[in-house]
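Participant: Here's a sequence, model it:
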Amino acid sequence: MDYDILISGAGPAGLCLARSLSGCGLSIGVVEPQPLAALETPAYDGREIALTQRSAQQMRALGLWERIEGYEPTAFSALRDAQVLDGHSRYAMRIDHGLSRHDELGWLVSNHLIRRAAFAEMRAAQEQHGDITLLAGESVAKAHTDEQAAHATLASGKELTARLLVAADSRFSGTRRAMGISADMHDYGRSMLLCTMTHEAPHHHVAWEWFGYGQTLALLPMNDAPETGAHRSCVVLTLPHHQLDGLENLPAPEFGVALTARFSQRLGRMELASTRHLYPLVGVRPHRLVAQRFACVGDAAVGMHPVTAHGFNFGLLGIATLSDAIRSAQLNAGDIAARRLLADYERAHRRATLPLYLATNLVARLYTDDAGPARLLRGAALRLAQNFPPFKRMVAASLSGSH
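Facilitator: Below you'll find the predicted structure:
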């Protein structure tokens, strides 16, 4: 047996899983197509990740929080409140942090800093315990399992065996597909353009989700720029893909004018402060999360629509559930890939993620339908939600991870 656990994918989910399991007497292999340099110093990718309070605790426990603060002292921005707007109306459903038990609903931090810190923590665990092997520049091409082991053939032709194979290689997981697990993929027919913008008016650390007619705008409040003091936000513009082609390549000044107009000047003049990044909008729900000596984590387990900002949070939750079960089995000399263990993980993670996945798809369909009847229903639903405190408390609990 080459490894006890073989993880396909060294994104944040795969790295955090390896870090979480290090030191409990298991040998861990991590396979990743990217070269080592890209893992050590990941490039800015436009994404700001919203962390629930529960996820913030997990980040601290894994050592990532302290590392990120060491990289950038102002990296973590408080997400105090949130508001949802519809169409041209200035009326909004407001989710106040006072509805939760915290001074903020959660935190925002750049994805590339999470990746950098996760890799550094994996390296530190590797050096301390000597139980992690990183195979950079490799990928799983074929995989199957039997009663005795999981078998993986890498793109280079190298064959590996493990007691447990874990897919952590994105919502479009090739490893999951190699294991014969199908998935429902919902292509929303849109793409997201992400970038950092500065703006004249302060955001007061309020996140926006603005379902306009023909577009969706999200604003994720960042801390003011340390060099200039300018107000900053991560902006997410969602449009049919062909409508983004021109915007993606506009010169920076014209792009700022265009975004200022799309935000109806509600934040004053806006200016581009980063590179721009484009991502297709596709939700993915695998039909199974586990198989014989196999499990999915992170986006390979559920690929969320970003409107609820729960993708990475669900990833961390699944990692905690699976790693706790594996550690317990290892401590008690049990099988770390036992059918019961994997079935319990699947059941718990499904219960935690499936209701919000389905509800998110429902909301996304309603609030991107610009037909007359849908517009009336959208506005009515928003006003009803704003004036129904139990619903708002439930949303606040979901955003903060307190439920």
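Participant: hey, let's count contacts and neighbours off CA atoms from now on
Facilitator: Will do.
Participant: Let me see the ranges of the strands in the stretch 51-200 of the chain.
Facilitator: Ranges of strands in the stretch 51-200 of the chain, per DSSP state E, counting those that start in this stretch, are 77-79, 81-86, 92-95, 106-110, 132-136, 140-145, 150-154, 159-167, 183-199.
Participant: Would you format those as a markdown table with mean neighbour count and distance to H241 included?
Facilitator: Shown next, in a markdown table, are those (neighbours: other CA atoms under 10 Å; distance: least, CA to CA, whole Å):
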| stretch | mean neighbour count | distance to H241 |
| --- | --- | --- |
| strand 77-79 | 22 | 29 |
| strand 81-86 | 20 | 21 |
| strand 92-95 | 21 | 27 |
| strand 106-110 | 23 | 24 |
| strand 132-136 | 19 | 32 |
| strand 140-145 | 20 | 30 |
| strand 150-154 | 21 | 34 |
| strand 159-167 | 23 | 29 |
| strand 183-199 | 19 | 5 |
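Participant: so which of the ones you listed comes closest to L64?
Facilitator: Comparison of these against L64 by CA to CA identifies strand 106-110 as nearest, at 11.4 Å.
Participant: quick revisit: can you list the strands of the stretch 51-200 of the chain in TSV and add distance to L15?
Facilitator: Output for those, formatted as TSV (distance: least, CA to CA, whole Å):
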stretch	distance to L15
strand 77-79	23
strand 81-86	30
strand 92-95	33
strand 106-110	17
strand 132-136	10
strand 140-145	16
strand 150-154	19
strand 159-167	12
strand 183-199	24
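Participant: Following up with a second sequence; could you model it the same way so I can compare the two?
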Amino acid sequence: MNPTDLLSAPSTQVSAHDCDVLIVGGGPAGLSLSIALSQAGLSSIVLEQQSAVTLAEPPPDGREIALTHPSVELLTALGSWSELATHEIGRIREAHVHDGAVQSVASMSLDALGSGEEHLGWIVPNHALRRSAFAVAAKSQHVRILDSAKVLGVSTSSDSATLEYQRAGAPKASLRAPLVVAADSRFSTTRRQLGVGADMTDFGRSVIVCRMRHEQPHHDIAHECFGYERTLAVLPLQDDPATGNHLCSAVVTADSADAQALMNLPAEAFTAKVQSQFDGRLGAMQLVGERHAYPLVAVYAHRFAGHRFALLGDAAVGMHPVTAHGYNLGLASVRELTNALQHAREQGQDIGNAAHLQRFARAHHRHAWPIFQGTNTVVRLFTNARPLPRLLRQLVLKSANVLPPVKSAIVQQLTGRGLFAIGAGGLTGRARSSHITRGHSMGR
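Facilitator: Here you go, the predicted structure:
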């Protein structure tokens, strides 16, 4: 066996198949699904282009992920939350929204009061989530990971999904399973190979993400500053464990040409622009590490499932980051798909049956569609400098501040608590009991 075959295939597999589920993509969504399936008694093989070394220690990419409480509960149940270091877990106590210039009083202030939670949510580096998911998946009983694997083609038949792939330095090979899941990013090649199109919204903008140290404490308050040329988000992070310096994540969104110019600025000049747009509220700031730029393209697949396939995470819905829903929506799809497959197996049904998978697809669409459209509407409304959108924007923020039901609905989405919030609910049956018996704790 190749030493990078981290676990051998489970002994429970059907002789005609290599596993129960083939998962294309070893990011946090794909790996989280493999762990959840393992806890539910289903075997999987994960194929990922990156090497095992990179999967085990992914480099920082600048992205900080906001997590709802149900998302953290799911990560806790999977065991990956306990793999995070204490300094990697930050909290968002309040969120302040500023329209135009940053002022002493925010246009809209949000907190967790009345939600049953002490804070709105959590914030964790993306690379830490990737590392922790891999750490648990690599030691899960029914998970096999094929690193450095390029998927060459995917096809489905009446009784199987077949995947052709090639690993570095090895001949081409194939795998068969009742179901294949595409979890290989919003620009998913697997989605295209399965014949599923997607609506793509290119906002013509890019986001620059980086860490900054600053003089004044942030008090666990996140700020979203909607400027008319650039949008700035300032997200609270844990203090630097080595120096004790206060840290935040700065997220600058600008049109692509302006973003490139910002990336080309010396560190001091870039920092000065961020500090100026934030009106110096955190005192003197200094760039820590590298800046990373990403194009802003939102994606919504035409179908989330079909005969012997399903889409997961960004391969199904790739969100604009402004409302911080993307990763939480991906974890919700992990929960929903796991529950659907576990139910099918317990009922003696074929887990790759299209009719059964469509129930998962419809449920996820009901969650995702209004959030996706709402997020795109927020982006268009809050980045338009024309007089009418500016007036409408001010009316929206004022109404949210003075109408408790409106503010409550927003807080429900941020915390994940409430009837229509993302991820409300949990794993069923065996996955829940597995979490209880292992006794994972959120109190880190």
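Participant: Please work out the TM-score for the two chains.
Facilitator: For this chain pair, the superposition-based TM-score is 0.95 by TM-score structural alignment, normalised by the length of structure 1; 396 aligned residues with a CA RMSD of 1.5 Å.
Participant: looking at the strands of the stretch 51-200 of structure 1, which is closest to V284 of structure 1?
Facilitator: That would be strand 183-199 among the strands of the stretch 51-200 of structure 1, by CA to CA, at 4.5 Å.
Participant: out of the strands of the stretch 51-200 of structure 1, nearest to D344 of structure 1?
Facilitator: strand 159-167 (15.4 Å).
Participant: Output the residue interval of structure 2 matched by that closest one.
Facilitator: The aligned range for strand 159-167 of structure 1 in structure 2 is 174-182, by TM-score structural alignment.
Participant: and that stretch, how far apart are its ends?
Facilitator: 16 Å (CA to CA, to the nearest Å).
Participant: Stretch 249-267 of structure 2 too?
Facilitator: 15 Å.
Participant: distance from the top helix by length along structure 1 to structure 2 after superposition?
Facilitator: What stands out as the longest helix in structure 1, according to DSSP state H, is helix 339-366. With mean CA distance after the TM-score superposition for structure 1, helix 339-366 of structure 1 departs from structure 2 by a mean of 0.9 Å once superposed.
Participant: tilt between that helix and strand 183-199?
Facilitator: 60 degrees (axes from the mean of the first three to the mean of the last three CA atoms, to 10 degrees).
Participant: For helix 339-366 of structure 1, grab the matching residue range in structure 2.
Facilitator: Going by TM-score structural alignment: helix 339-366 of structure 1 matches residues 354-381.
Participant: Check the offset of that stretch from the chain's centre.
Facilitator: 15 Å (CA atoms, centre = their mean, to the nearest Å).
Participant: Same check on stretch 139-155 of structure 1?
Facilitator: With CA atoms, centre = their mean, you get 27 Å for stretch 139-155 of structure 1.
Participant: Ends of it, what's the gap?
Facilitator: Criterion CA to CA; first-to-last residue distance in stretch 139-155 of structure 1 is 6 Å.
Participant: swap in stretch 108-122 of structure 2?
Facilitator: Start-to-end span of stretch 108-122 of structure 2 (CA to CA) is 20 Å.
Participant: where do the helices sit along structure 2?
Facilitator: Going by DSSP H, structure 2 shows helices at 28-39, 52-56, 69-78, 126-137, 189-193, 256-264, 267-277, 326-346, 354-382, 387-402, 404-415, 429-438.
Participant: Make a markdown table from these and add mean neighbour count to it.
Facilitator: Shown next, in a markdown table, are these (neighbours: other CA atoms under 10 Å):
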| stretch | mean neighbour count |
| --- | --- |
| helix 28-39 | 28 |
| helix 52-56 | 16 |
| helix 69-78 | 23 |
| helix 126-137 | 24 |
| helix 189-193 | 19 |
| helix 256-264 | 15 |
| helix 267-277 | 16 |
| helix 326-346 | 23 |
| helix 354-382 | 17 |
| helix 387-402 | 15 |
| helix 404-415 | 19 |
| helix 429-438 | 15 |
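Participant: do you know how far G334 of structure 1 is from R340 of structure 1?
Facilitator: 11 Å.
Participant: go on, R171 of structure 1?
Facilitator: 25 Å.
Participant: got it, and D4 of structure 1?
Facilitator: On the measure of CA to CA, D4 of structure 1 and R340 of structure 1 end up 18 Å apart.
Participant: Also V302 of structure 1?
Facilitator: Taken as CA to CA, the span from V302 of structure 1 to R340 of structure 1 is 21 Å.
Participant: and the longest helix of structure 1 with helix 389-400, angle?
Facilitator: Using the same axes, to 10 degrees, helix 339-366 of structure 1 lies at 120 degrees relative to helix 389-400.
Participant: ok, the equivalent of C248 of structure 2 over in structure 1 - contacts?
Facilitator: Aligned by TM-score structural alignment, C248 of structure 2 pairs with S233 of structure 1. Going by CA atoms under 8 Å, 6 or more residues apart in numbering, S233 of structure 1 touches T196, M197, T198, H199, H203, L219, L220, P221, M222, N223.
Participant: And the second one? What does it align with in structure 2?
Facilitator: Matched to structure 2 by TM-score structural alignment, M197 of structure 1 sits across from M212.
Participant: what number of residues lie near the residue nearest to that match when sequence neighbours are not counted?
Facilitator: Among residues not flanking M212 of structure 2 along the chain, L287 sits closest, at 4.6 Å (CA to CA, 6 or more residues apart in numbering). Residue neighbour count, defined by other CA atoms under 10 Å, stands at 21 for L287 of structure 2.
Participant: In structure 2, which residues correspond to stretch 181-188 of structure 1?
Facilitator: Taking TM-score structural alignment, stretch 181-188 of structure 1 hits residues 196-203 over in structure 2.
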